[in-house]
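> Just a sequence and a predicted model for now, questions to come.
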Amino acid sequence: MTPLAHDFAQHLLRDRRRSEHTARAYRAGAERWIGFLQRHWGGEVDRAALARVAATDLRAFLAQRRAEGLSNASAARELSAVRAFLAWAGAAAPRTKAPRVKKGVPRPIAPHEAVALGRHVAEEAAEPWIGARDWAVLLLLYGAGLRIGEALSLTGAVLPLGETLAVTGKRAKTRIVPLLPAVRDAIMAYVAASPWPVRRDAALFRGAKGGPLSPGIVRVKVQAARATLGLGERTTPHALRHSFATHLLGRGADLRQLQELLGHASLSSTQVYTAVDAAHLMDVYRAAHPRA
């Protein structure tokens, strides 16, 4: 890792309060950008050198990344990382048009599919306490709309549980979400079954060896379960959060209320779920209407 990319990542974590996932992705983008400039210019890259970056350099970098198979969405994220890096380094980012990205509509799953997914993952666990843990985590995603990172960042300090839960989301923003009895019961059943002591300053959800549970473990379990249950490839842990939002909207939830529950900074991020609900209605219409 170059010192510049390392310092940039630390700035994102410490000063901008970005998540570790974002800092890691942006650091990798900065590394690739620095490596490209070193080859492109034939020399070391420091802050002073970054000041002479031109639009042609940026376009050449993006062209190379696209040649390596990058999609429009990934190229747009790469450009965003480079712009943020240049701004941090005090260099003006040249004006370059970002690749056009078509906004995808999240693919929710039906309530019975969400429950079946959680139960299957729990039943396939190597030990009963691990099954209780997996069930509790997946219920938090579907029953409370948490991101996987938010669920796994909970500590023992959330206990004892009440009717609501304080969740720290992106950019260290805290929101309050209702906790359904079924979700609360699942968490308490896991706590009772876990062989690891609950500490206020330690992760609530533990891995098999006692360390914090990794998001990758949850993703792999969901991937295996969806194949068995015949669910689509877009059935991921994050799809459970999409399902939470879509099902609430379909039952009359207000967009502003949904924005608060999901922890979206902008209402535009929440409005995508109106398209999801409309898409679901069209699917029902086409399946049921004799003229469709």
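Perfect, thanks for sending it.
> going forward, measure contacts between C-alpha atoms and count neighbours the same way
Fine.
> can you map out the helices along the stretch 51-200 of the chain?
55-67, 72-88, 111-123, 128-144, 148-152, 181-193 (DSSP state H, counting those that start in this stretch).
> tell me which residues in the third one are buried?
Pointing back at helix 111-123 there. For helix 111-123, burial by neighbour count (16 or more other Cα atoms under 10 Å) applies to 113-115, 117-122.
> Check which helices and strands it is in contact with.
The contact analysis (3 or more Cα pairs under 8 Å, 6 or more residues apart in numbering; DSSP states H and E) places helix 111-123 against helix 128-144, helix 215-229.
> from these, which stretch is densest packed?
helix 128-144 (a mean of 24; mean count of other Cα atoms under 10 Å).
> Tell me the helices and strands packed up against that helix.
Applying 3+ Cα pairs under 8 Å, 6+ apart, one finds that helix 128-144 contacts helix 111-123, helix 148-152, helix 181-193, helix 237-250.
> now those as CSV including distance to residue 46?
Converted to CSV, the helices and strands packed on helix 128-144 look like this (distance: least, Cα to Cα, whole Å):
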stretch, distance to residue 46
helix 111-123, 49
helix 148-152, 34
helix 181-193, 50
helix 237-250, 39
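> ok, second structure coming up, stack it against the first:
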Amino acid sequence: MTQADLAQAFQRWLDHLATVRRLSPLTLEAYSRDLRQFFAFLTLHQGAPPSLAVLIGLKPLDVRAFLAARRRDGIDGRSLMRQLAALRSFARFCEREGLGVASAIAAVRGPKLARNLPRPVSAAAARAVSTSETRAGEDRPSWVLARDAAVLSLLYGAGLRLGEALSIRRRDAPLPGTDSLTVTGKGNKTRSVPILPQVAARVGDYVAQCPWPLPADGPLFVGARGGPLSPRIIQLAMETLRGALGLPDSATPHALRHSFATHLLGKGADLRSVQELLGHASLSTTQGYTKIDAARLLKAYDEAHPRAIAPS
């Protein structure tokens, strides 16, 4: 089993992920990068480019050495878990294809992760970042400001992930008069989310101003040259808004999705309904947002209750 065999297996695995598992392009890119980094590590670790035989003959110590090297490079625990998941996926694929059993990869446990609570922004801040008026003084085309406001409105107003918002086709645009939107989330699962009139108005404003043709089967949100909009553009827009509004670094596009869930639960929404709106596979994931609201209530109690105030 040669290096060429490994390269062919790697490409067939990527094709399998794209056509059978139907993973998103971003996930495919991350998984491909993870495996290439692992192969590059093995080249240095063992003094020669790896082959399938080398992969199958690995010891758990070799895999742990890779994770340790990535940790020294400053990679956090969540990224390490994703890299290990990519390795396990490739190993399972090789086994199913009859190429051999890379048992060392399955034997290695991932790093323990501290479960950090999501950090939402306030309702006022969420409303401010999802309106183009907040950035009216910028030297940017008005349609670009309208576009960014529409995307951010979908994150806060409908609880979408950034990738979900950017994957909307023009024919499915939630324009004024639309009361719901069907989105495809993780694991290729679809869900229906309500569309608020304010959110539909933002999308309608963008569509009316966009100078580029928006074919029905093409992306709803486009970049400055008319191609698909990069997630990085929205992340940069959020960085600008953080500076303008004095928000912390935790105020990212994804924090708007956290804010959507936290504010709904704070107003008494049912936990199961919020789970369905977010597209969470497990209720335990959604329950993390109840801890945020509990922490807010305890803080208010400590600051206001007479018996909680220390004597002067």
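Yep, that arrived. Just so we're clear, the structure is a prediction, and the values are computed from it rather than from any experiment.
> re earlier: go through the helices and strands packed on helix 111-123 of structure 1 and name the closest to residue 190 of structure 1.
Judged by Cα to Cα, the one of these that comes nearest to residue 190 of structure 1 is helix 128-144, at 4.9 Å.
> Please enumerate residues in contact with that closest one?
The contact list for helix 128-144 of structure 1 (Cα atoms under 8 Å, 6 or more residues apart in numbering) reads 114, 118-119, 121-125, 146-148, 151-152, 177-180, 183, 186-187, 189-190, 193-195, 205, 208, 218, 237-238, 240-241, 243-244.
> now the helices and strands packed on helix 111-123 of structure 1 as CSV including distance to residue 73 of structure 1?
Formatted as CSV, those follow (distance: least, Cα to Cα, whole Å):
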stretch, distance to residue 73 of structure 1
helix 128-144, 25
helix 215-229, 22
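> Residue 98 of structure 1 is nearest to which of the ones you listed?
With Cα to Cα as the criterion, residue 98 of structure 1 lies closest to helix 215-229 of those, at 30.2 Å.
> Tell me the residues of structure 2 aligned with the closest one.
Helix 215-229 of structure 1 corresponds to residues 231-245 in structure 2, going by TM-score structural alignment.
> so how far does the matching stretch sit from its counterpart in structure 1?
Taken over the aligned residues, the distance from stretch 231-245 of structure 2 to structure 1 averages 0.9 Å (mean Cα distance after the TM-score superposition for structure 1).
> chain center to that stretch: distance?
In terms of Cα atoms, centre = their mean, to the nearest Å, the centre of stretch 231-245 of structure 2 is set 16 Å apart from its chain centre.
> can you check stretch 183-202 of structure 1 too?
24 Å.
> so it corresponds to what in structure 2?
The aligned range for stretch 183-202 of structure 1 is 199-218, by TM-score structural alignment.
> thinking again about what came up before, out of the helices of the stretch 51-200 of structure 1, which gets nearest to residue 22 of structure 1?
Ranking those by proximity to residue 22 of structure 1 (Cα to Cα) places helix 72-88 first, at 9.4 Å.
> Quick check: which of the helices and strands packed on helix 128-144 of structure 1 has the most neighbours on average?
When these are compared using mean count of other Cα under 10 Å, helix 237-250 is most buried, at a mean of 23.
> Okay then, goodbye and thanks.
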